[in-house]
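Colleague: how would this look folded up:
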Amino acid sequence: MSSINREHDPRIAIFVSAHKPAAFPHGTSLLPIQVGAENAASRFSDTLHDDEGDNISAKNPMYCELTAQYWAWKNMDADYYGFCHYRRYFDFTSTAHTENDYGEIMDMFIDNRAIAEYGLDDYSIAQAVQGWDVITTPLNDVRRIGGFANLKEHWDADQHLRLKDLRHLYDLLCARHPEYREDADAVLNGRRAAFCNMFIMKKDIFFEYCEWLFPLLDEFTEHWDHVAADMQTLRTPGHLSERLLNIFIAHKQRTGANWRVKQLQCVHFTNPEPPAQLEPLEGDQQSIIPVVFAADDAYAPMVTTTIYSMLKNADPNRRYDVIVLERDISKENKQLITSFLAQFSNATIRFHDVSRAIAGFNLTTNNAHISIETYYRFIIQEALPFYSKILYLDCDLVVNGDVAQLFDTEIGDAAIGAVRDLDFLGNLNMKDGIRATYVSKQLHMTNPYGYFQAGVLVMNLDRMRTIHSVHEWLEIAQRPGFIYNDQDILNMECEGMVHYLPYDWNVMHNCAGRVDGVFAYAPADTFKAYTDSRQNPKIVHYAGFDKPWKNPWCDFGPLYWQYAQQTPFSLQITAMLAGIKRPQPPEHHERAIAEDSPLRKYADIVAPSGSKQREIMKVVARKIQGKR
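Modeller: So this is what the prediction gives:
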């Protein structure tokens, strides 16, 4: 048990600066504060605001998170004052976590798991803070960051920061406080510093720091030439304070303050946004047809084509709630898709980020033409708690009929409404017995001829929820050995709970001649039903590798292009057809070896982070790239 005396706990106020909505840990020690609130487009309802009381909120474009520091100094009484950011927090545990070269622990979401793992709760914070005078992030070596000789070189390497501004600040500091010259020289000519402008201080130290810091910055900005500064250069005072913090602590320790100083690791959350939640549409829920898709940014042209074909053939008297599950579709593409489909007044287009739902699961596929997005259908039952029944459609198909008719299909107590899979059934009848063995040993199905194709589904969400939770579905999805991944899992777990739909609702095209080469081996009645459905298909499914955006001569290819050429992505799809790859956006960061570089995994093996080999590699990489 901790020795902390709960009756006399000091008041710990750690302010979490935020200029955009974020998920914040609950408690009394971590206090979210909106910075730049005076000129913000919207006001946060669940945070403090830096424009109340004595404040410098208007200076936020230059002072960054310092406007929260000033506000806390002038308006809050506490025993300890600390500062984090909406995406960066201290790790308040005693457990060492792996850092990147920038001295940061990288994680994704601020959720219950993260709160527990990094001690973002009042009790853990009190244990970590009490008894210390000053806490900072770890002292990081700029040689580790990019092979820099010292902090001045590190500053000058940033294309938005000017060395003359650092020199100007240095001159002001030495003029105001000549006793700090030795410490400023030691820090700026040195290689180690605490970055991110995060710290925790006892009240008297914090007040002394603010009384020293803000007059310096005010004098600097008073005569600072920043008329033509870009948005990043405008943040120079905030960057300067990061260096000044190190100089302040170095001076006090050198001159006998004897503060108890420690470092806590910094955890950087890449997705600090609050969890996105879908809400039911307004109006009569019984009249709504919810249709769910799953796509990534590369598939934006294809999902748009599919949705367009569906709405083009939809009943104008019905309402369609179109929901796209995604993780990385760009804002530009979302806007383009939404604007284009706004022509259908009876449809609502929504996007839902599933990153949180699948985080922590190792999801892979065994086919090159099957993407991770195929697993998104497993999360629908929790993502849409207000629906009992939905349609799920793949993005490699076009709709020739009204899906309202499909949605209206009565499937009773069945979990799934689907069309039998002719490809799978044909393989079951092959003499080699490979597929039959697979069904017996991997899927354990008692009636393999009931195997369905999962590209078009009527899903009874109420029944699905009784079979497995989302967590359980995704745990099964991690198991190895499945040929068709989620489709195999749905067939395995929903056997005996399937309502079979007419074949015209999922007419698979003739990919690589498989109609005669595979489908024809299926039971005669199913094959005849399939061939009949080809005459008037309500949905054509381009399942397999032979896609119309790769081969316009493929089966039903002209039908696809009839819809695709009407979308705003028609030129992009044409470029795909021509083999033209989308150009990669230019790199804007200053890393010698980018995080996503294919060289990085080899660098981590032959030159581990922090090693001499790593530093040599960085210097070489920077010289090759023409960087200092």
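Colleague: C-alpha from now on. contacts and neighbour counts both.
Modeller: OK.
Colleague: wait, is Met106 part of a helix?
Modeller: No. Per DSSP: H, G, I helix; E, B strand; the rest coil, Met106 lies outside any helix segment and is strand.
Colleague: Next, work out how far apart the residue lying closest to it once chain neighbours are set aside and Phe386 are.
Modeller: Take Met106 and drop its neighbours on the chain: the residue closest to it by C-alpha to C-alpha, 6 or more residues apart in numbering is His268, 5.1 Å away. Look at His268 and Phe386: by C-alpha to C-alpha, to the nearest Å, they are 34 Å apart.
Colleague: Also this sequence, please, to line up against the first:
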Amino acid sequence: MTTIPIVFATDENLIIQTGICIYSLLSSCGQETQYDIYIITDYGKKMEALKGWVQLKNNPHCLDIHFIKSNNEISDAYEVRGITKATYYRLLIPKLIPVYDKIIYSDVDIIFKCSLNEIYEDVDLSNYYIAGVRAYIENEKSNNYGIELGCTDSDYINAGFLILNCKKIREDKIDLEWIKLGKRNFLYQDQDIINLSCDTKKYLLPVKYNFTKQHYQAFATHTVNSFNHIDEREMEEAMRHGVTHYTGPVKPWNGLCYRHEDWWCMYQESPLFDIDYYHNRVHSFVSMKHLSLKGRIKLLIKYFFDI
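Modeller: Have a look, this model is predicted:
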């Protein structure tokens, strides 16, 4: 049996979403794999009180679920675009979880459709601090973002799914640098910090492990450009059997976004399903009876293009 440590970070606004993310992880697990799950949050008791939480914890692929309180090292971290300080919790992983030298981190606005045992076991991070999927490059300007930030090249990764070489990070005191950088006003907050500090010590994972809204839009409209070095076969594999990341402000639980149906199907299958929550959320943004023709067109555009 392979044990994979994985960390999530969340706050009181994403308690249910964290549960659904974990349920999808356990549901897509390989037969000989179990996850040792850590959640960095100040709301562990609220999570444990959720309907269906006991079933999650008793899943045969769940070794355990640990709640870890965040410390005050990031209390004055920069916030922007409505993204709270919880986004910086991933920077605390090497310090808060010293029992593992290699750990996976995942955002909670994610649905898993594949097991992580292959990527965890096969990726050699001996000479790297971190592994992640290169962010989708939409144009030449975004291709140069990493370089303008101060990185050596344009291999700028999305921080929503990472494998951390905690041993090397601790040895080289990169985690201490992260805390210092957290006080600076970076546009993409912790993601900028990780890319800048790890620079040439970043290992690029296949797109399958962080398939974002931008990847989906490019694949669905056949507009994948040459900046990304991804073929359609990889994109299709990622869409069907990968890690779906709901990037951007519109999420399945607050509006119509790309592949929102996958999230709601997972929610209905999970032990956390609640008919009142489902009815109130879905009908709040699906009902079109009260909308004008112009309003309906806008809603359909948002559904198909998530803009």
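Colleague: is it true that the residue nearest to Met106 of structure 1 touches Phe109?
Modeller: No. Between His268 of structure 1 and Phe109 there is no contact under C-alpha atoms under 8 Å: 9.4 Å.
Colleague: that older thread, secondary structure class for the residue nearest to Met106 of structure 1?
Modeller: strand.
Colleague: Now do the contacts for the equivalent of Tyr308 of structure 1 over in structure 2.
Modeller: Under the alignment (TM-score structural alignment), Tyr308 of structure 1 maps onto Tyr23 of structure 2. Taking C-alpha atoms under 8 Å, 6 or more residues apart in numbering as the contact definition, Tyr23 of structure 2 lies against Leu56, Met266, Ser270.
Colleague: now do 10 Å
Modeller: Going by C-alpha atoms under 10 Å, 6 or more residues apart in numbering, Tyr23 of structure 2 touches 17, 29, 53, 55-57, 59, 62, 111-112, 266-267, 269-272.
Colleague: Now restrict these to buried residues only.
Modeller: Buried members of those, counted by 16 or more other C-alpha atoms under 10 Å: 17, 29, 53, 56-57, 62, 111-112, 266-267, 270-272.
Colleague: Just the ones in strands from those residues, please.
Modeller: With strands taken from DSSP state E, the overlap with the buried ones among the contacts of Tyr23 of structure 2 comprises Cys62, Ile111, Phe112.
Colleague: Just give me the closest of these to Ile104 of structure 2.
Modeller: Using C-alpha to C-alpha, Phe112 comes nearest to Ile104 of structure 2 of those, at 13.3 Å.
Colleague: And the strands in the stretch 51-200 of structure 2, which stretches?
Modeller: With DSSP state E, counting those that start in this stretch as the criterion, the stretch 51-200 of structure 2 has strands at 62-68, 102-106, 110-112, 130-134, 157-165.
Colleague: List just the one of those strands that sits closest to Lys201 of structure 2.
Modeller: strand 130-134 (6.8 Å).
Colleague: Pull the distance from that closest one to the chain's centre.
Modeller: Put simply, strand 130-134 of structure 2 sits 12 Å off its chain's centre (C-alpha atoms, centre = their mean, to the nearest Å).
Colleague: re the thing from before, and the buried ones among the contacts of Tyr23 of structure 2 as TSV, adding distance to Arg170 of structure 2?
Modeller: Formatted as TSV, these follow (distance: C-alpha to C-alpha, whole Å):
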residue	distance to Arg170 of structure 2
Gln17	31
Cys29	29
Trp53	33
Leu56	32
Lys57	30
Cys62	27
Ile111	30
Phe112	29
Met266	37
Tyr267	37
Ser270	37
Pro271	38
Leu272	37
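Colleague: Looking at the residues you listed, which are in helices?
Modeller: Members of these lying in helices (criterion: DSSP state H): Gln17, Trp53, Leu56, Lys57, Met266, Tyr267.
Colleague: ok, the first one to Gly52 of structure 2 distance?
Modeller: Think Gln17 of structure 2. 13 Å.
Colleague: and for those two, which residues touch both?
Modeller: Common neighbours of Gln17 of structure 2 and Gly52, counting by C-alpha under 10 Å, 6+ apart, are Leu272.
Colleague: Translate Lys167 of structure 2 into the numbering of structure 1.
Modeller: Using TM-score structural alignment, Lys167 of structure 2 pairs with Asp462 in structure 1.
Colleague: How about that match: what's its closest non-neighbour residue?
Modeller: With sequence-adjacent residues excluded and distances taken as C-alpha to C-alpha, 6+ apart, Asp462 of structure 1 is closest to Ser388, at 5.3 Å.
Colleague: Which residues are in contact with that neighbour?
Modeller: Taking C-alpha under 10 Å, 6+ apart, we find Ser388 of structure 1 in contact with Gln381, Met459, Asn460, Leu461, Asp462, Arg463, Met464, Arg465.
Colleague: Looking at His268 and Phe386 of structure 1, which is more packed in?
Modeller: Applying other C-alpha atoms under 10 Å to His268 of structure 1 and Phe386 shows that His268 carries more neighbours, namely 23 against 14.
Colleague: What does Ile65 of structure 2 correspond to in structure 1?
Modeller: By TM-score structural alignment, Ile65 of structure 2 lines up with Ile349.
Colleague: coming back round to it: of the ones in strands among the buried ones among the contacts of Tyr23 of structure 2, which is the nearest to Ala218 of structure 2?
Modeller: Once C-alpha to C-alpha is applied, the member of those that ends up nearest Ala218 of structure 2 is Ile111, at 19.5 Å.
Colleague: Specify which member of the ones in strands among the buried ones among the contacts of Tyr23 of structure 2 is nearest to Val250 of structure 2.
Modeller: Distances from Val250 of structure 2 to those, taken by C-alpha to C-alpha, are shortest for Ile111, at 15.2 Å.
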